[in-house]
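Peer 1: quick one: sequence plus predicted model below, questions after.
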Amino acid sequence: MTAARPTATGAPGYSETMPCEPESAHHARQLVAIALSAWGIGELADIGKLIVSELVNNSVNHTNCRTIRVLIRWEGRDMVRIGVADRSRDVPVLGKPDDEAEEGRGLLLIDAMSLKWGYDRKRWGKVVWAQLRATPAGTASVNRSA
């Protein structure tokens, strides 16, 4: 069972440290689904699970990390931030893979599915995150500019 942990600003959040391995994506998806359901915005679960999977896979495939930390935070009335922290200071780059490429589309998916995404550099590494908005009608709001 995962318990909500308040952040310093009083906003509820869920977080968990996991091994930096492909199998952690499954556990991260479960954590996102639990958090969104607990907050009454389970309709965002499919998008949230896809985003966290891509963020975990980016850490696994592009860093030399031993562990990652998955962070899900409620921000304001209608905003959720999903992030993955790792100890690498290398920042993600939005790629432009050609039609034949089998990799390199993760951040493009995140860009298309989220309202906004980015990264925060830390002294110890970085947090790559994406924001989702729950609209008053209970539907997800995504970035339509991609």
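Peer 2: Thanks, I have the structure now.

Peer 1: every contact and neighbour count from this point should use C-alpha atoms.
Peer 2: Noted.

Peer 1: show me where the protein has strands.
Peer 2: Ranges of strands in the chain, per DSSP state E, are 13-19, 67-75, 79-86, 116-122, 125-134, 140-141.

Peer 1: quick one: residue 60 and residue 19 touch, right?
Peer 2: No - assessed by CA atoms under 8 Å, residue 60 is found out of contact with residue 19, at 9.2 Å.

Peer 1: returning to that earlier point: need the strands of the chain in CSV with mean neighbour count, can you?
Peer 2: Compiled in CSV, those are given as follows (neighbours: other CA atoms under 10 Å):
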stretch, mean neighbour count
strand 13-19, 18
strand 67-75, 22
strand 79-86, 23
strand 116-122, 15
strand 125-134, 22
strand 140-141, 18
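
Peer 1: put this next to the first one:
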Amino acid sequence: MSGPATVRPRTLGHRGYTASAPCAPQTVGAARDLARMALTTWAVDSRTIETAVQIMSELATNAITHTHTHTGTLRLVVDHPDTRRVFLAVVDRAPGLLPHRRDPGPADTSGRGLLIVAAVADRWGYDLLGGGRPWGKRVWAELGVS
């Protein structure tokens, strides 16, 4: 792992890994490493691995850039709920800052992360966490596995 992240395998249910890491730039590398390690462990094809790495990089970058919780932690999630798909997610503690796709111009140097995720993932979205008074959100993407 590139950053200081605590990786844990799932102990119940389907296969998966989670990692807690600081809401800091080095966590982007840890997110990529977690996706690569998990999908390689599960013998997923190399094209899907590279797509998952790209998605985790974009999701982690967005969380770090836009949530303003730089003193907190992020939870990185890579799950393999069944033989046909992988689930990738980043959980942050900023439920009031919802993800939305932007329309960057050709000269803009940012604003393309969710456009990339939408283009390469089979599905993506977000879930508020914590019921009536959300404490955070999970931004996720799913990829099919061949």
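Peer 2: Arrived safely, thanks for sending. This is a predicted model, so every value here is computed, not measured.

Peer 1: next, format the strands of the first structure as TSV and append distance to residue 106 of the first structure.
Peer 2: Shown next, in TSV, are these (distance: least, CA to CA, whole Å):
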stretch	distance to residue 106 of the first structure
strand 13-19	20
strand 67-75	17
strand 79-86	14
strand 116-122	12
strand 125-134	12
strand 140-141	19
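
Peer 1: residue 39 of the first structure is nearest to which of the ones you listed?
Peer 2: Between residue 39 of the first structure and these, the shortest gap by CA to CA is with strand 67-75, which sits at 8.4 Å.

Peer 1: contacts for that closest one next, please.
Peer 2: The contact list for strand 67-75 of the first structure, computed with CA atoms under 8 Å, 6 or more residues apart in numbering, reads 11-20, 28, 32, 35, 56, 59, 80-87.

Peer 1: what angle do it and strand 79-86 make?
Peer 2: Put simply, strand 67-75 of the first structure runs at 170 degrees to strand 79-86, going by axes from the mean of the first three to the mean of the last three CA atoms, to 10 degrees.

Peer 1: with the second structure overlaid, how far apart is strand 67-75 of the first structure on average?
Peer 2: For strand 67-75 of the first structure, the mean deviation from the second structure after alignment is 0.7 Å (mean CA distance after the TM-score superposition for the first structure).

Peer 1: in the second structure, what stretch matches that strand?
Peer 2: The counterpart of strand 67-75 of the first structure in the second structure, using TM-score structural alignment, spans residues 73-81.
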